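Asks: Quick one: sequence plus predicted model below, questions after.
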Amino acid sequence: MKIAVISDTHMGSVPAWLDDVYSTWLAPADVLVHCGDITSVAIWSYFMQHDNFVCVRGNCDWDPQFADLLKPMTSFERDGLSVGVTHGWGPRSHVPVTVAQAFGPEYDLVCYGHTHARDWSIVEGLQLVNPGSLGESGSLALISIATDGTMQCEFVDVF
């Protein structure tokens, strides 16, 4: 299974380069996760084309056309894997610990954003991933999960 994780797009409209990013890295994923700060209905609508799109509300998501539909935290299960998703909150240096504590040890993976900094770490016994900012630094994460449950993360620079 492959999970594509993006966050902090901070875009008002769909840029020309996004079609290539979507077709190359996001569309082939079994699940597309957006960790918040999508910021516009145009971008939200664009990513809704993925059959398995999961998105949470970030601190910059105010547009009631889509933001009111999003929760600050969500979770899903896929192929026996329990995944939590949130944007994150508080001082950026504390976000990984805050997120890990909010979800707890029953999750196999937690995806978060907010800091705009890539992270693939274990915090309080929980595997965390932050893809960085797709809109500002062109960063995304691809998580590959083997049948035995082992996970690998590849960070991709798209520009």
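Replies: Looks like it came in fine. Numbers count the residues shown, from 1 in each chain.

Asks: Going by C-alpha atoms from here, please, whenever you check contacts or count neighbours.
Replies: OK.

Asks: Quick one: the helices in this protein, in order.
Replies: Taking DSSP state H as the test, the helices found in the chain are 18-21, 41-47, 95-103, 134-137.

Asks: a markdown table for those, including distance to S121 and mean neighbour count?
Replies: Below are the helices of the chain laid out as a markdown table (distance: least, C-alpha to C-alpha, whole Å; neighbours: other C-alpha atoms under 10 Å):
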| stretch | distance to S121 | mean neighbour count |
| --- | --- | --- |
| helix 18-21 | 25 | 14 |
| helix 41-47 | 27 | 17 |
| helix 95-103 | 9 | 19 |
| helix 134-137 | 19 | 19 |
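
Asks: here's the one I want to compare it with:
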Amino acid sequence: MKIVVLSDTHIPKKAKALPDAIIPDLESADLILHAGDWQVPEVYSMLSAFSKVDGVHGNVDGQDVISLFPDKKIIQAGKFTIGLVHGHGTGKTTEKRAIEAFIGEKVDCIIFGHSHIPVHKVTEGILLFNPGSATDKRRQKQFSYGILEVGEKLSAKHVYFGG
């Protein structure tokens, strides 16, 4: 199973449409996960043209997006459990807030966004993954998104493009 992971698309504020560079992976995705800051619900419609879409809302999403997506979600992908959260809040780092969102819950992976900084590491046996942003790289060298491959193992990678 191929899962394309996005966050912080901020459409139409930072881009008018999905970047061309991500389209081939969207076309071959079995599932698309979005970790919040969609900006507008039309992003859901854009992504739904390619595959099944699921996600959470972020701190800049309005009531129209909040009505579609919760602030936190657990998804089953094959034999793996994935926690999905935006990661915004006060105090601590985005990564620590994302981890704390799932304390007491058994997850194999936590996907989060908010910082626009790509993260890919394992902490206490949990894969932590932030795809970065495909439309708003901020202080990063390149735009990015992620791909999770779900099979006997769960693996993640970033895809970087532009500059």
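Replies: Structure received. Remember, it's a predicted structure, so these values are computed and weren't measured experimentally.

Asks: What is the resulting TM-score of the chain superposition?
Replies: Overlay of the two chains. TM-score (TM-score structural alignment, normalised by the length of structure 1): 0.85; 155 aligned residues with a C-alpha RMSD of 2.2 Å.

Asks: ok so, going back, now for the helices of structure 1, which one comes closest to R57 of structure 1?
Replies: Proximity to R57 of structure 1 (C-alpha to C-alpha) singles out helix 41-47 among those, at 10.8 Å.

Asks: Contacts for that closest one next, please.
Replies: Residues from elsewhere that reach helix 41-47 of structure 1 (C-alpha atoms under 8 Å, 6 or more residues apart in numbering): 11-14, 38, 53, 63, 65-66.

Asks: Of the residues you listed, just say which sits nearest to W89 of structure 1.
Replies: I38 (15.4 Å).

Asks: excluding its backbone neighbours, what's nearest that closest one?
Replies: T9 (5.2 Å; C-alpha to C-alpha, 6 or more residues apart in numbering).

Asks: tell me the contacts of the one you found?
Replies: So T9 of structure 1 contacts 37-39, 133-136 (C-alpha under 8 Å, 6+ apart).

Asks: switch the cut-off to 10 Å
Replies: 34-40, 43-44, 116, 132-139 (C-alpha atoms under 10 Å, 6 or more residues apart in numbering).

Asks: How about the contacts made by V85 of structure 1?
Replies: 5, 33-36, 54-57, 71-76, 99, 103, 109-113, 128-129.

Asks: Narrow these to those that are buried.
Replies: For those, a neighbour count by 16 or more other C-alpha atoms under 10 Å gives the buried set as 5, 33-36, 54-57, 72-75, 99, 103, 109-113, 128-129.

Asks: Tell me which of these fall in strands.
Replies: 5, 33-34, 54-55, 73-75, 109-111, 128-129 (DSSP state E).

Asks: possible to save the residues you listed as TSV with distance to W120 of structure 1?
Replies: Formatted as TSV, these follow (distance: C-alpha to C-alpha, whole Å):
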residue	distance to W120 of structure 1
V5	12
V33	15
H34	16
V54	19
C55	19
M73	19
T74	20
S75	18
L109	10
V110	10
C111	10
L128	6
V129	5
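
Asks: Please report how far the residue nearest to D30 of structure 2 when sequence neighbours are not counted lies from L31 of structure 2.
Replies: Distance criterion C-alpha to C-alpha, 6+ apart; nearest residue to D30 of structure 2, sequence neighbours excluded, is K2 at 5.3 Å. Distance, K2 of structure 2 to L31 of structure 2, by C-alpha to C-alpha, to the nearest Å: 7 Å.

Asks: Same question for F129 of structure 2.
Replies: 16 Å.

Asks: any idea how far the alignment partner in structure 1 of I74 of structure 2 is from D68 of structure 1?
Replies: Aligned counterpart of I74 of structure 2 in structure 1: S75 (TM-score structural alignment). For S75 of structure 1, the distance to D68 of structure 1 (C-alpha to C-alpha) stands at 17 Å.
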